[in-house]
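Engineer: Here is a sequence together with a model predicted from it:
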Amino acid sequence: MEAIAPIPVAPPDFRSGFVALVGRPNVGKSTLFNHLLGQKVAITSPVAQTTRNRLRGILTTATAQFIFVDTPGIHKPHHRLGEVLVHNAKGVLNRVDAIVFVVDAASPPGRGDRYVAELLAKTQSPVLLAINKIDLLLEGEREQRQQAYQTLGPWPVYACSALTGEGVAALQGAIEQQLPLGPYYYPPEMVTDQPERFIMAELIREQILHHTREEVPHSVAVTIEQVQQERHITRVNAAIYVERPSQRAIVIGQGGQLLKQMGTAARQEIETLIGGKIYLELFVKVRPRWRQDRLRLMELGYRIEKD
């Protein structure tokens, strides 16, 4: 990998700061996160609660540096893992320079949206309301849906589509105006501060979310066990953890075909990430009730975040 250039001195009128993307699960926060960054950093899927860690993405323009924080969807937790995720999502609210409250235009405001709105009403950070997925609405429906979401709070509203890009530039411009004058926090070339191993594990988990069914996606964790760099290829060993033997059988598939298919797709994504050839080997292991076990959650990288 190329060395990262030193952090330059920002001009006097340069703006910079931290921006949290928050909302209930499955409203398109990660897709919006990726679109703002101009490349894929966060994994996406139709499965709710896809994001499990606060993920930072860095966008540097000529006039500003945005540090976007993609948070897990705020919801009522049903296990220890859910409690950790929601605690960490809430914890970021008063430690950022701006908040983008993302809602789903495809449905009217619900209890989950109102719960998030109540939390945001208590924060000191400025809030922008982003009505995402407007590409799913007819022109006449957009105004009606916007009026419904405006009842959630006294925040400026920006209709957008993270999928098509419509309205995202206007949202980005509004976010920039909320950022204080400040320095570069990261070198302009950086896109995320997460290590490559974390992104690799997430790309593997993304393929499991896309290819498996029923309860399996929520019961899966992925860790990178070993990365060995050779002259022309990087060898990666990863462990996929599930809670029951039946889930292990689903992930492996008949004759190992599903695991092979997911591994091929993940390998292609990882090769794009690192810009080189990958040999990816996947192992599936059973860890009963890992989502309920505090120590196992910590072993797998899920813990209450302090900063």
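Structural biologist: That came in fine, so what should we check first?
Engineer: C-alpha only now, for contacts and for neighbours.
Structural biologist: OK.
Engineer: Can you point out the buried residues in stretch 278-294?
Structural biologist: 278, 279, 280, 281, 282, 284, 285, 286, 287, 290, 291 (16 or more other Cα atoms under 10 Å).
Engineer: Can you tell me the element the fourth one falls in?
Structural biologist: Yep, that's residue 281 we're talking about. Residue 281 belongs to strand 278-286 when assigned by DSSP states H and E.
Engineer: re earlier: ok, so of the buried residues of stretch 278-294, who is nearest residue 254?
Structural biologist: For the buried residues of stretch 278-294, the residue nearest residue 254 by Cα to Cα is residue 284; the value is 14.0 Å.
Engineer: I'd say residue 278 and residue 231 touch.
Structural biologist: No. Assessed by Cα atoms under 8 Å, residue 278 is found out of contact with residue 231, at 11.4 Å.
Engineer: which stretches of this structure form strands?
Structural biologist: Here the chain has its strands, by DSSP state E, at 15-22, 55-60, 64-70, 98-104, 127-132, 157-159, 221-229, 234-242, 278-286.
Engineer: Take this one as well and set it beside the first:
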Amino acid sequence: MADETPEHKSGFVSFVGRPNAGKSTLTNALVGTKVVITSSKPQTTRTVVRGIVHRPDAQLILVDTPGLHRPRTLLGERLNDLVKTTLGEVDVVAVCLPANEKVGPGDRFIVKEMAKVKRTIKVAIATKTDLATGEQIGQHLLDIQKLGAETGIEWAEIVPVSAKAGDQVKLLEELLVGLLPAGPQLYPDGDLSDAPEEAIVAELIREAALEGVRDELPHSIAVVVEEMGLREGRDADRPLLDIHANLYVERDSQKGIMIGHKGARLRDVGKAARLQIEALFGTPVYLDLHIKIAKDWQRDPRQLRKLGF
């Protein structure tokens, strides 16, 4: 009698979309914990962080790319290169198109880029359905269908989802798993991301730093974790994780904004980041955070390398 056990599947899915299209929130909803930073500031994601969904029958590895955009700086160009190389190396590319906004030139630019990658399966996700009416969602799905036809893409699936409200997230997971090839487990059980812990910590600090600052700052912030390790000489049941990190901005005026009146803003950033890091590692954290200036780092290849780009 033939073995009835279904084949184990594994593969990579990349979410693409304009900055702030809901890619990171969706990754976190699928993985069930916070592995990718989310912020209402566009272009917060810079590294290709993979979230991993473990199931008995499959392993779904989510590749979160920076939002594709028309580049204005060297950093922007590096981000776009990163996205394009990612698209050719994954099994499924899923474009996120927010249901509360009309399909626009930015979306068309991305879908045209997707169309150039021939082998990969293409999926469209209508995100943020909690912010749209039923009528808007219906029209949005028709517009997505039309966009596919205009760019020569045959959508394997078009799925409306609200990651915030949890609507259809499970359905999306099932559909994505259904599109993966048969394959073994690629990561050990319990791994939620293959980003080194320092990279995740740096992202959480950057997320805290982005909250509530003026629009001119987001792209100017970079974080480097200089040292991270458990403090020596503590009892095993009272661990303390020491983290020393530098937050880089481009100008003196930005440094002033980040420090705030009598250091209040920097204290708030440190506290918010520390709570997120403690929640992630389940360990008390001592966070030592300093602000430094790296003049015009987004346009300087040497500084970009130093800051990890």
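Structural biologist: Sure, I can see it. Fair warning: this is a prediction, and the values are worked out from it, not measured in the lab.
Engineer: hmm, back to that, could you redo the strands of structure 1 as JSON lines and give each row distance to residue 171 of structure 1?
Structural biologist: Shown next, in JSON lines, are those (distance: least, Cα to Cα, whole Å):
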{"stretch": "strand 15-22", "distance to residue 171 of structure 1": "12"}
{"stretch": "strand 55-60", "distance to residue 171 of structure 1": "14"}
{"stretch": "strand 64-70", "distance to residue 171 of structure 1": "13"}
{"stretch": "strand 98-104", "distance to residue 171 of structure 1": "9"}
{"stretch": "strand 127-132", "distance to residue 171 of structure 1": "8"}
{"stretch": "strand 157-159", "distance to residue 171 of structure 1": "6"}
{"stretch": "strand 221-229", "distance to residue 171 of structure 1": "33"}
{"stretch": "strand 234-242", "distance to residue 171 of structure 1": "37"}
{"stretch": "strand 278-286", "distance to residue 171 of structure 1": "37"}
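Engineer: Figure out how far the strand holding residue 281 of structure 1 is from the centre of its chain.
Structural biologist: Relative to its chain's centre, strand 278-286 of structure 1 lies at 23 Å (Cα atoms, centre = their mean, to the nearest Å).
Engineer: by how many degrees do the longest helix belonging to structure 1 and strand 278-286 diverge?
Structural biologist: Under DSSP state H, the helix in structure 1 containing the largest number of residues is helix 257-274. Relative orientation of helix 257-274 of structure 1 versus strand 278-286 (axes from the mean of the first three to the mean of the last three Cα atoms, to 10 degrees): 130 degrees.
Engineer: residue range for helix 257-274 of structure 1 in structure 2?
Structural biologist: Counting by TM-score structural alignment, helix 257-274 of structure 1 pairs with residues 264-281 of structure 2.
Engineer: give the contact list for the counterpart of residue 250 of structure 2 in structure 1.
Structural biologist: Under the alignment (TM-score structural alignment), residue 250 of structure 2 maps onto residue 243 of structure 1. By Cα atoms under 8 Å, 6 or more residues apart in numbering, the residues touching residue 243 of structure 1 are 219, 220, 286, 287, 288, 289, 290.
Engineer: To what extent is residue 113 of structure 1 buried, counted in neighbours?
Structural biologist: 22 (other Cα atoms under 10 Å).
Engineer: what's the matching residue for residue 24 of structure 2 over in structure 1?
Structural biologist: Residue 24 of structure 2 maps onto residue 30 in structure 1, by TM-score structural alignment.
Engineer: mind checking how far its match is from residue 24 of structure 1?
Structural biologist: Look at residue 30 of structure 1 and residue 24 of structure 1: by Cα to Cα, to the nearest Å, they are 12 Å apart.
Engineer: Now do the helices in the stretch 51-200 of structure 1.
Structural biologist: 80-91, 111-120, 139-149, 168-178, 196-211 (DSSP state H, counting those that start in this stretch).
Engineer: Can you give the contact residues for the shortest one?
Structural biologist: Helix 111-120 of structure 1 has contacts (Cα under 8 Å, 6+ apart) with 23, 24, 74, 75, 93, 103, 127, 152, 153.
Engineer: which residue numbers in structure 2 go with it?
Structural biologist: Using TM-score structural alignment, helix 111-120 of structure 1 pairs with 105-114 in structure 2.
Engineer: mean shift of stretch 81-88 of structure 1 relative to structure 2?
Structural biologist: Stretch 81-88 of structure 1, aligned to structure 2 and superposed, deviates on average by 0.5 Å (mean Cα distance after the TM-score superposition for structure 1).
Engineer: and that stretch, which stretch of structure 2?
Structural biologist: Aligned using TM-score structural alignment, stretch 81-88 of structure 1 spans residues 75-82 in structure 2.
Engineer: buried stuff in the matching stretch?
Structural biologist: 75, 76, 79, 80, 82.
Engineer: ok, now how distant is the last one from residue 45 of structure 2?
Structural biologist: When distance is defined by Cα to Cα, residue 82 of structure 2 is 12 Å away from residue 45 of structure 2.
Engineer: where do the contact lists of the two overlap?
Structural biologist: Counting by Cα under 8 Å, 6+ apart, the residues touching both residue 82 of structure 2 and residue 45 are residue 65.
Engineer: Quick check: closest non-adjacent residue to the aligned partner of residue 13 of structure 1 in structure 2.
Structural biologist: Per TM-score structural alignment, the equivalent position to residue 13 of structure 1 in structure 2 is residue 7. Once flanking residues are discounted, residue 7 of structure 2 sits nearest to residue 182: 6.1 Å by Cα to Cα, 6 or more residues apart in numbering.
Engineer: ok, the one you found - contacts?
Structural biologist: Contact analysis of residue 182 of structure 2 by Cα under 8 Å, 6+ apart lists 7, 8, 9, 10.
Engineer: Weed out the non-buried ones from these.
Structural biologist: For the contacts of residue 182 of structure 2, buried by 16+ other Cα under 10 Å: 8, 9, 10.
Engineer: Mind putting those residues into JSON lines with distance to residue 60 of structure 2?
Structural biologist: Output for those, formatted as JSON lines (distance: Cα to Cα, whole Å):
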{"residue": "8", "distance to residue 60 of structure 2": "11"}
{"residue": "9", "distance to residue 60 of structure 2": "8"}
{"residue": "10", "distance to residue 60 of structure 2": "6"}
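Engineer: Tell me the one among those residues nearest to residue 116 of structure 2.
Structural biologist: residue 10 (24.1 Å).
Engineer: surely the closest one meets residue 60?
Structural biologist: Yes. Using Cα under 8 Å, residue 10 of structure 2 is in contact with residue 60, at 5.8 Å.
Engineer: so what sits against both of these two?
Structural biologist: residue 177.
Engineer: For residue 163 of structure 2, give me its contacts.
Structural biologist: Going by Cα under 8 Å, 6+ apart, residue 163 of structure 2 touches 22, 25, 26, 29, 127, 128, 169.
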